[in-house]
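A.B. asks: Need coordinates for the following:
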Amino acid sequence: MLSPSMEDYLEEIYRFSLARGVVRVTDISKKLGVSLPSVSKALQRLNNQGYINYRPYEEIVLTEQGCQKGNYLVERNQMLQEFLFLIHSQCDIPAETEAIEHYISDSTIQALHKLVGFFKQNPTCYDSFLGFEGVKDEAKNP
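C.D. replies: Below is the predicted model of the structure:
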């Protein structure tokens, strides 16, 4: 099981691998706002757990396990952001997502995913939700 910090590293490695193909220590350091030695230590842990192939001063390569977990982490993040948007949460959605994503169970993630899908497939129900006790009005007048 990955710690929240290790999940953040793996999620960013996965994002960089999709966007650029090549992942470097400096990319991760800049994105997460951490020192190069901190990134190197995290990479060694991820390497030892089988999520990446990493040697100092070389590019970082995700393993199949790393790709699967990275994809899950990115999809979890996107789904939570979408959920918070759909319910008209009056918060900093990316920050709130970051606060939630590491502490929510997989079963709750699956339930929220189903709810988001239900609202997408049933716009009339979603409109009813928006009208429920002024959800839509609260979003306009925080």
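
A.B. asks: make it CA atoms for all contacts and neighbour counts henceforth
C.D. replies: Will do.

A.B. asks: where does the residue nearest to H88 when sequence neighbours are not counted fall, helix, sheet strand or coil?
C.D. replies: Across the structure, with Cα to Cα, 6 or more residues apart in numbering as the measure, the residue nearest H88 apart from its sequence neighbours is A139 (5.7 Å). State at A139, reduced to three classes by DSSP: H, G, I helix; E, B strand; the rest coil: helix.

A.B. asks: do S89 as well
C.D. replies: Applying three-state DSSP: S89 is coil.

A.B. asks: and it, how many neighbours?
C.D. replies: 16 (other Cα atoms under 10 Å).

A.B. asks: Run a quick neighbour tally on the nearest residue to it once chain neighbours are set aside.
C.D. replies: Leaving aside its chain neighbours, S89 sits nearest to A139 (7.4 Å; criterion: Cα to Cα, 6+ apart). Per other Cα under 10 Å, the neighbour tally for A139 reads 13.

A.B. asks: this one as well, want them side by side:
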Amino acid sequence: MTTGKAETPGLGSVAGMDPSELTPVAQDYLKVIWSATEWGDPPITTTALASRLGTTAPNVADTVKRLAAQGLVEYRPYKPVNLTAAGRDYAVAMVRRHRLLETFLVTTLGYSWDQVHDEADRLEHAASQTLIERIDALLGHPDRDPHGDPIPTVEGHTHRPAHAIRLADAAPDIYRIARVSDADPARLNRFSGHGLRPGQTVRVGEREAGELTISLPGNDQAPLVLAPEETKAIWVSPAASAGLRGPASI
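C.D. replies: Here you go, the predicted structure:
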């Protein structure tokens, strides 16, 4: 049966993978390496890892070598870093707990979506497996976090919307927002103020000097002009896949 979602293969039961067996540094590295390719981007380089983790390239090289010695990553100098099967299992377990914590903070504790990433980063290293599974049950086993990122199941599956692309690559048409990057809290706050959240329908217009004009069908607010970097932070799926139709003009 076609579900309209792209599903990653199961990687074994991530409930059986206890990230506390690893150091917090190893947990962070595996999570970032896995997340880097989740939405179709190529494997991450050590230089990009250093930027994402706020450290130096030599520190990254040393840590990646240690992870390789533990059988968690495949490392070759000057080449992108890839996870082994064991590394993927640990990474998915970390991603699962991070996104469940983000969802819990928003839906239960009233945090805004621009506040939860760093908070979840701190909590994920201390939370027990029992706590994570109880949060999952309390929330009703959600399948995505507040930013639209899929929450891996206990079996390690993630359900990513099919045909999702960056807004930067979208031709004029009607789309539904699938995901918004949580890398920049200030940008999340701006997007939220304009109603740009996962599930929202947007009408994409024309580009001029790299800027993109969009509007929200049925919304009386003026069309919104997004800078190039902003359009790279939003992923959309064709509205047709959600049963939506309409003209592309703004």
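
A.B. asks: shouldn't the residue nearest to H88 of the first structure be in contact with I87?
C.D. replies: No - A139 of the first structure is beyond contact range of I87, at 9.0 Å (criterion: Cα atoms under 8 Å).

A.B. asks: can you pull out the helices in the first structure?
C.D. replies: In the first structure, the helices defined using DSSP state H lie at 4-19, 25-32, 36-48, 64-86, 93-101, 106-121, 123-131, 135-140.

A.B. asks: Same question for the third one: list its buried residues.
C.D. replies: Taking 16 or more other Cα atoms under 10 Å as the basis for neighbour counts, the residues of helix 36-48 of the first structure that come out buried are 39-40, 42-47.

A.B. asks: equivalent range in the second structure for that helix?
C.D. replies: Aligned using TM-score structural alignment, helix 36-48 of the first structure spans residues 57-69 in the second structure.

A.B. asks: With the first structure overlaid, report how far that stretch is off on average.
C.D. replies: Once fitted to the first structure, stretch 57-69 of the second structure is off its aligned match by 0.8 Å on average (mean Cα distance after the TM-score superposition for the first structure).

A.B. asks: and for that stretch, what are the contacting residues?
C.D. replies: Residues outside stretch 57-69 of the second structure that contact it (Cα atoms under 8 Å, 6 or more residues apart in numbering) are 26, 46-47, 49-50, 73-75.

A.B. asks: do stretch 83-101 of the first structure as well
C.D. replies: By Cα under 8 Å, 6+ apart, stretch 83-101 of the first structure touches 76-77, 80-81, 112, 116, 130, 135-136, 139, 142.

A.B. asks: Who are the contact partners of the residue mapped onto H98 of the second structure from the first structure?
C.D. replies: Counting by TM-score structural alignment, H98 of the second structure lines up with N77 in the first structure. Counting by Cα under 8 Å, 6+ apart, N77 of the first structure touches 97-98, 101.
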